[in-house]
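In: attaching a predicted model along with its sequence, questions to come.
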Amino acid sequence: MSDARQFGGDAPRPVAVTHDPDAELGPAERMALFRWKQRYPHTQAFMSEHSFTFDDFQRQACEHIEDGHGVLVAAPTGAGKTIAGEFAVHLATATGKKAFYTTPIKALSNQKYNDLVDRYGLEHVGLLTGDTSINSEAPVVVMTTEVLRNMIYAQSPTLTGLGFVVMDEVHYLADRFRGAVWEEVIIGLADSVQLVALSATVSNAEEFGEWLSEVRGQVDLVVSERRPVPLYQHVLVGRKIHDLFAGEAPTATTDASKVAAHHDVNPALVQVAKQEARTVRDDSRRPRGKRGRGKRAHGHGSGSYGGAAHRSHREKSHFRPPSRGDMIRSLDRADLLPAIVFIFSRQGCDAAVKQVLGSGVELTDAAERAAIIEIVDAHTSGLSPADLAALDADTFTEALLRGVASHHAGMLPAFKECVEECFTKNLIKVVFATETLALGINMPARSVVLEKLVKFNGDIHADITPGEYTQLTGRAGRRGIDTEGHAVVLWQPGLDPRAVAGLASRRTYPLRSSFAPTYNMAVNLVGTVGRGRARTLLEQSFAQYQSDRSVVGGVRTVEKNRRRIEELLAKAACENGDFTEYARLRSKIGELEADAARARKADKRAEALRSVIDLRPGDIIHVPTGRHQGWAVVIDTGVRGSREEPHPQVLTGERHVKRLTMNDFPTPVSPVGRVRIPKRFHPKDAHARRSLFAAFQHRMETIDLRPERWRPGAMDEAVSAEIADLRDQMRAHPCHACPERETHARWGEKAMALERENEKLTARMERRTNTIAASFDRICLVLESLGYLAPLDETSQDEGATAKELTVTAPGRALSRIYNELDLVAAEALRRGVFSGLTAPRLAAVLSTLVYESRRTDSRQRPPRMPDAESQARYDQLRSIHREVGLAERDFRIDRGRDLDLGFAEAAHDWCGGRPLAAVLADTALSAGDFVRWVRQVIDFADQIGKAAALAEDPALRRTCREVSDTMRRGVVAF
């Protein structure tokens, strides 16, 4: 059957061909095709510009857009969903409208900008990122999503004539740090704008599409599970590559879940797992030491490396992951290069490249090396020899010339661009990358290798999810180049092939909103649409939509429980009286007693912590419980910081020096006396311990040791009285004298338990309803208490309004220009003059403390500090403001913002002051790429503070902010 007959629907599928497809069609089909062309002329024209046949989902998406609808396209990585976004741009240019193409990261923006420039010309395409502005008033503009959000809040005139917004990688709205921006844009765009959302395959695409339709009008959902290049799954054991599944691997028309349903895990891999387990068991039974397993056994017997020890070594080496050089050779022999090897560590990626360099692997020929040199020269020609030396460009280039590179967020942008261009031109064969490469950047490979299936998620080392596995392996298979893609997992000790099969066969990647109101969002919304309208908009967020949908299940549970309660109470019916009433009295008494016990425990815990923190060396206390229960004298309070529990060191009545924890203090302690601790007292000095113990014993003889001085009090008197009153009512109730009372009570207790469950469910559902708006209200209260929002004149308030209307004050307008996680702290600092009067380098240092966040892997020879006394004084002021804002947030039940971080202050100061790159990098633990990224963040923040300073009528500060931007945007930062 010809391509033209595969169209489906009302007409044969139109394709770009050199001959006339109409000649192959019958009269009815030609008429249907004619009607389709009449209805979708722009889709037909766009398809004719491409040399390949559109997939059904691509054509359908274009048709929906031409029909005037929004569209959500969810498809696997590499399936070609960007066709829908490019068609929106095509339709905008054909109809005289503007199109904005938004991306989550600058690298993807740059890539898409270059693609569109190639198609439409330099004069028709613009680029807006945090530090780049090119042709911003062009009819087609590529930008990061934050830029569009800021334009919406600022009511920028650039939005005039906007007809289409493409949101590439829209599933990024699940990102807990930046995801809220996507929802702000979706909610804030004018109704006239058509939204084209491009997403990876998510399991709740229907839910997301339904929400988009609610807030944007009709948004059609187009989902494709079909990979354009079929994906085969493998496991590399030692140097041998095994298929993961037995039998046939997936084709382009099947997905991994269907393969898993019809094919078992490869028996060879199951056998490897069993063999490995047996080897481990055998090793565990072998004696250790000189007569057991060890180097001496290798030469036992004939003097050569043989026998049982040799076999054991071969078995163990079979299970060990191969060296990086051997891994690449195995992939090369299997014709699986080029490959992307995912390593969930920046340092791990760089170390892997060095290992490959040391292994002697060379994957390029002379022509490829010459082409690589040209690309490197083009991307680094603007860097000085000193900068290139500081960046160790020689090692980077040597690796590229061997056909190997790393790719991660810590790299210099120019180096990353070299890697991306070389890889897409098939000049380098192996890239060791972190998972950030899987986000949108167009770098597909023939195969993807996962060295481990565990990664650090910011808190712990956790197994990667099926969604992450799908996202990473989606890079395998180059459309139009490869007939198949390959995912390879390296065998690690303890690997379960069935678990790998589970990852490969599950497509569970639900999209969960990370949206939450912020101070900046609040003043911008109140300033543009008013508080009432702002609440309404926030209630339309995807976060609220998902929360409300979750209430549906709760409602069903409540109704089911209600019916069961009726049945139970019917069984508990008593001839003497209303047993339901009696059961509720008993239940209330039990609840009050339990609550009182919990309250006492919680209060005692808090009091205990406070009492231990307040201890001083020399205090004599009674340790309430634990192995060291009894009298003791405090040697050291063990208070190390506000975030750590105290661990006091004491001398016990048994003359032991012990370090205690809060587990030893379930109740508060109160000193009953004191002894003097010598200034030079050392706990390990036996004579000093004896002297202190003698003084302790002597002091104990003079102290009043009555228990009421140090034992906790009794139950709250009011609660005790209420319980006594309820007990009197219970005894007086007619059901109390029923001979079947306890039998009835068993049914009643079950009913009361379900009633309590219903009360909790109902309260939880009420909390979930309007949760976003309620959070917004609390944020508004903080802003009102600090003077960033103020009530409108009472006469202008609408009757029946759920919340009073507010207006944005002058400080609030300054806050509206600050887009920072600590936006309110920054606004307060601006308001109080913390940033004023500083030199540019000192200002850069102070601003960096509000921007920078240390990585857990940062290693420093000394603790970070501010560069001089003046910047330290301003930093101390910032800390004070941070504490004040934190107290206000606590009072209004808002999660406190992150701490300030002075880890980049000296680097920011020195770079702004003109210090050379090599010298600055030598004094910081940061990679060159991270250094450039944080400098650009400081520059962007300085620009924000400068704009806010203009609104705050502080022209001197605005000039200094400009100086910060100008002086820091040099060398590798400007390149």
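Out: Perfect, thanks for sending it.
In: use CA for all of it now, contacts and neighbours both
Out: Fine.
In: chain center to the longest helix along the chain: distance?
Out: Longest helix in the chain by number of residues (criterion: DSSP state H): helix 579-613. Put simply, helix 579-613 sits 38 Å off its chain's centre (C-alpha atoms, centre = their mean, to the nearest Å).
In: and that helix, what other elements does it pack with?
Out: With contacts taken as 3 or more C-alpha pairs under 8 Å, 6 or more residues apart in numbering; DSSP states H and E, helix 579-613 sits against helix 717-732, helix 741-768.
In: tell me the angle it makes with helix 717-732.
Out: Helix 579-613 and helix 717-732 are oriented at 160 degrees to each other (axes from the mean of the first three to the mean of the last three C-alpha atoms, to 10 degrees).
In: hold the first one in mind and look at this next one:
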Amino acid sequence: MAEGENDQFLFDLLQIGCNGNVEVIPVQPKKDTKVPTLPLKTLPNGIPPVLPELNEDLEKLLTCLDDLPIHDINRAQRFWPREKQPERLYSVDICPVQTTIQVERNPTTGQLIGFKESFIPDMGKSSNNSLSLRRSPSVNYQDIRGNTINYPFWPGGMDEPILENLNQEESQMEINLTTDLLNTAPNMPSGMTFEKKKTESVEVLPVESEMKLTTLVDIMALDDIDDLDLGDSDGEDTNDSIIEQNIVDDDSKPKDEMLENLVKVVKEADEDKVKLPPPKPKEWAVCVDTKSPVDDFYKKIPVMAKTWPFEPDVFQKQAILHLENNDSVFVAAHTSAGKTVIAEYAIALSLKHMTKTIYTSPIKALSNQKYRDFKQTFDDVGLVTGDVQLNQTASCLIMTTEILRSMLYNGSDVIRDLEWVIFDEVHYINDSERGVVWEEVLIMLPDHCNVILLSATVPNTVEFANWVGQIKRKKIYVISTQKRPVPLEHYLYTGNSNKTSNELFLLIDDKGNFLTNGYKKALEAKKERASKRSQNFGAKVNRGANPSQEKNIWLSVIEMLKSKDQLPAVAFTFSKKKIDENAYHLQSLDLTSSSEKNEIHVFFQKSINKLKGSDKSLPQVILMADMLKRGVGVHHSGILPILKEVVEMLFGRGLVKILFSTETFAMGVNMPARTVVFDSIRKHDGTNFRNLLPGEYIQMAGRAGRRGIDTTGTVIILCKGDVPEAAELHKMMLGKPTKLESQFRLTYSMILNLLRVEQLRVEDMMKRSFSEFHAQKDVSQHKEALATLNKSIAVIKDIECFTCCVDLEKYFEACSQYLRLKRDLQLLILTHPIALKSLSPGRIIIINNSQLKFALGVILNTYTGTHNERLFTVLVLSEKGVDYTSEDVKSVMNGIKVRPVLTKKLYEPEGPCWHSLATIRGDDIDVITVKTIKVEADKIISDVKKRQQDRFKDNPPSKSVSVVAQELIRLTQANPQGLKGLDPVKDFRIKDIDYIEQFRSLQFLEESFGEYNCIHCPLFDEHFEQIRGNMELKNEYKRLVHLLSDDSLILLPEYQQRMEVLRSLNYTNDQNTVQLKGRVACEISTHELIITELVFENVLTDLHPADIAAILSCMVFEQKRCSEPNLTTELEKGRDHILKIAENVSRLQKEHGILTAEDYAETFKFGLMEVVFEWARGLPFSEITKLTDVQEGIIVRCIQRLHETLRDVRNAARIIGDPVLYQKMEEASNIIKRDIVFAASLYTQ
């Protein structure tokens, strides 16, 4: 305030209340002054005396409650009476018509007979409540991708529920009031049960009369066997009476014989029950003969949907015949064999039938190429990619497999008219990241869609076709080619200069023969040059080549190919950096004529003419123009997409003579060369360096040889260092290609998309995956076997023995557990070096198996069996005339046969003691004793085998055999309870905690066997055999039930764990109903959990669109190493927030036991945040490339994928009703969609 202005405001003091408080108040100025007036905050003269005292107010409030403000009528809610409008009841919305009038005609004459009213099925069904193809179209039926609120169409191969079937099942359903009634209400954590508590052990045995048991004493006391009661006497079950009829056939038989017959009949019945006939599995794949010519091809198809100027091959004709029959086919053909012909005929058929065909490819670049190729043949072709939609209503739509998956999940109405789905490059299903998409699409396709699978040659085509046929329940016809249309010749090149350019050695000829002489010549050439170098410069180990040597090698190779007229050539190199270096070193190379240079220049300038001025002068554009004029091309992911298309088109014209490329160029691109050169046969697969797989080598080498131009294709491997091993070359070149293997895995997006539709189950998706094929292909056979077992189990009778009925079944389970645990421990011991050393000839052991029950034996020999199991030849005591065969050894793979484990008393022959050889397994050894004796093993084995022959069987045993046999007799008689065994912990020094715990459990079980009552039964052996037959049936029943249930699915535990994560994050509720967060996650195609959490935590709403684009760039950028970006404060906060959410999700996954939980903190790469931020702010592309060392092509790819992610988040904002976020995401996606990053593809122009 300026000096002199403070006297304009006049203040005074005012006493407030009765406590002496004072406030400063302004004094009102006179009317003629211009001093501003300040508002009064208090009464100018204090509290008026008319106000009551505080005591009076308090007494009034306490005594008269009606005066409280809550009872003030002026503060009450006001009500306006509703205006009556009865005329609104006169109009009612029209319900959909449920019936229609149909004409009845005479089927012979067609004469009108009358009319009838019939029910219209699927009335009222829409895309929001039905999976039927007969439902009404969705509101946005022109939206090719569908909508996340739509239901998908019912997947083919699944049993679609029909109303009549459901009603029939309900009418036939029998409700068990004991087991089928639920005791927990929906949404309640627990319920109430009315069952009586079951006691774990039975101490007091019930009375015999109450148990209705027949004991041995009762049977012996009967006068007539007819009085024997074998259980229920109602006589309704005829199967139960079979045994009784067999017993009472002859009354004159004594009672003991009748009992024996009873046991015999039960045993025979049990044996019959176990022996089930093996059912034959159904084959869905049909192999088509492509060796024999199709003579009547044109008779079967007089008017073809499409013709070609050449005669189709046999495999093409076979495929066309099946397409005409509306069959699905799997074509596995060599590279450049002509698989595209089959795809073209399917498109022509759909045009003829006025239906649609979808052609799917693994990568976007291949989709663009196929669009151009098919556009030259057909007029009605469309392209649908992440950022381009051309002619979406066309009869033939080309797209990536991910887009087709989105259409299937979102119930796109395009699926209604779909006749063919063509899957190109099916071997891409082996891709660990994207292979699951192929399986999802094949499973979700409706039944009316036929599939055409196109693939390179793979060894398990029939297996894959069987899987597709099983899940779709239709035959798949497998068509394969026997050989390449253009044979290949494989060479080794050891030269390093123009002087040695003739060092080209044929390794595999055009007939596929591996030439050892060629390999030896390559070795000799390398060895000779190395010896000359060592003489001139001294010994030197040379495993590779320096940049100068690399240049000389490539110049010599190209010069050699040029002289032999073997250009154009593709040089596959597995490093982008090395490709750029090779192209840079060949600046002096010129392979084109002046006319070719002019043609290249015109095409190049025309291609980049639509780019912005600064984009035309990018360093990569200028460098590429110079290289292409000289006939040199570069093709890898770091090159700008428009430049890669220029290279591809010029190579297709034959103007690019040498093309340095990564293996992506071999992915489906129909651009064969005359020669293929491998810079190396080793590559880094993301984990480590390895040799090329046979499938990878065949795919790349298959680019050599142009059909109709070249008689053979040439494949050359450069030997810059040492010549590769012959075995490695043979395996890579002539080995079997990689099998098609399932890469199916659960994703949160898949789970949520299936959970939002009540009729679909995630378990059904897992059952139909390729990974579960072998487990699910025998389901029908398992069901038949289960029905047979049900009948067998229904006639099982309990053992009617007072002694055995108490604990015989528990004893059987204990024996089973004991033998299983014993086998596991013995097998573990047999892998321990000290234990193996102790099992040498002369060691006394105790044997316990089905033939030798707790018998002493001495080891004579140890060897390995046919199943790689360790077997022992032992000498054991036996009764004379008894020969122990190796029956148990033969059935080693059939599992454990449960036998009774009785108290351990050493076996001693009852009659004259004899000896015999026995072959036993490791798990037959019950105890490895501390005792050893001296044996002459070879002599003993030879003598015993000699006396097994008829002419020597009366010879007395040799001295070596007699000494050992007498020692076994002495030890048996002196130690009837067994010999002391070696302690696994002390003697074998086994320190594994798990083993020690299992060993203690085994000892506890062993000590408990003497406490069972059933072992005292006089008919224990017969009863044990009977209970074993019964338990085998029950165990087999449990096994089949398990195989037919969801519990047998490999991925079921992971699914349950992921569901716990989704519940914890509130994506689903306890009843697995998808919540709002789950619906939002269905809109997101990448990192759905992280982006959804960002949306719901309101991280993006307050940010600028450029900041949003920069933050979300980490979701699509994948390069591991790049320069560190300079981030603003807002970007750093966004990065930290993403890492915080990622750590929370990762923690939740680990808490719920997901062992394969992604390390989200390592998944996100923030290297392009600064680049995307400046690009969104409008900086030219030439400027943003200076902010990072990431190559231009990767930047473009990242921004293109980011545009799709921003669109996904925009749709998520629409679902949650956030207009601010919706507008910002729309703006963010628009500001990055410009210039060279989103330049139109040359294939679409």
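Out: Yep, it's here. The shown structure was predicted, so the numbers you read here are calculated from the model rather than taken from an experiment.
In: of the helices and strands packed on helix 579-613 of the first structure, give the one that comes closest to Arg890 of the first structure.
Out: Each of those has some distance to Arg890 of the first structure by C-alpha to C-alpha; the shortest is helix 741-768, at 18.7 Å.
In: most tightly surrounded among the helices and strands packed on helix 579-613 of the first structure?
Out: helix 741-768 (a mean of 17; mean count of other C-alpha atoms under 10 Å).
In: any idea which helix or strand comes after that one?
Out: Toward the C-terminus, helix 741-768 of the first structure is succeeded by helix 771-785 as the next helix or strand (DSSP states H and E).
In: on contacts alone, who are the packing partners of that next one?
Out: helix 519-529, helix 531-538, helix 542-571, strand 789-791.
In: so for Thr465 of the first structure, which of these sits nearest?
Out: helix 542-571 (21.2 Å).
In: so how far is the closest one off the chain centroid?
Out: Distance of helix 542-571 of the first structure from the chain centroid (C-alpha atoms, centre = their mean) equals 32 Å.
In: what residues of it count as buried?
Out: Judged by neighbour count using 16 or more other C-alpha atoms under 10 Å, the buried positions of helix 542-571 of the first structure are 542-548, 551, 554, 558, 561-562, 564-565, 568-570.
In: same check, this time on stretch 1079-1097 of the second structure
Out: 1079-1084, 1086-1095.
In: check stretch 455-468 of the first structure too.
Out: For stretch 455-468 of the first structure, using 16+ other C-alpha under 10 Å, the buried residues are 465-468.
In: in helices, which of those residues appear?
Out: Taking DSSP H, the ones among these that sit in helices are 466-468.
In: now the helices and strands packed on helix 579-613 of the first structure in TSV, with distance to Val170 of the first structure?
Out: Formatted as TSV, those follow (distance: least, C-alpha to C-alpha, whole Å):
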stretch	distance to Val170 of the first structure
helix 717-732	53
helix 741-768	25
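In: so which of the ones you listed comes closest to Val223 of the first structure?
Out: Taking those one by one with C-alpha to C-alpha, helix 741-768 is closest: 29.9 Å.
In: where's the aligned residue in the second structure for Val215 of the first structure, which helix or strand?
Out: Matched to the second structure by TM-score structural alignment, Val215 of the first structure sits across from Ile471. Assigned by DSSP H and E, Ile471 of the second structure falls within helix 461-472.
In: which SS state does Ile846 of the second structure fall under?
Out: Ile846 of the second structure falls in the strand class when you classify it by DSSP: H, G, I helix; E, B strand; the rest coil.
In: hmm, back to that, closest one to Gly971 of the first structure among the helices and strands packed on helix 771-785 of the first structure?
Out: helix 519-529 (32.7 Å).
In: mean deviation, that closest one versus the second structure?
Out: Once fitted to the second structure, helix 519-529 of the first structure is off its aligned match by 1.5 Å on average (mean C-alpha distance after the TM-score superposition for the first structure).
In: list the buried residues for that helix?
Out: In helix 519-529 of the first structure, counting by 16+ other C-alpha under 10 Å, buried: 519-528.
In: before we move on, what about stretch 155-164 of the first structure?
Out: In stretch 155-164 of the first structure, the ones that count as buried by 16+ other C-alpha under 10 Å are 159, 162-164.
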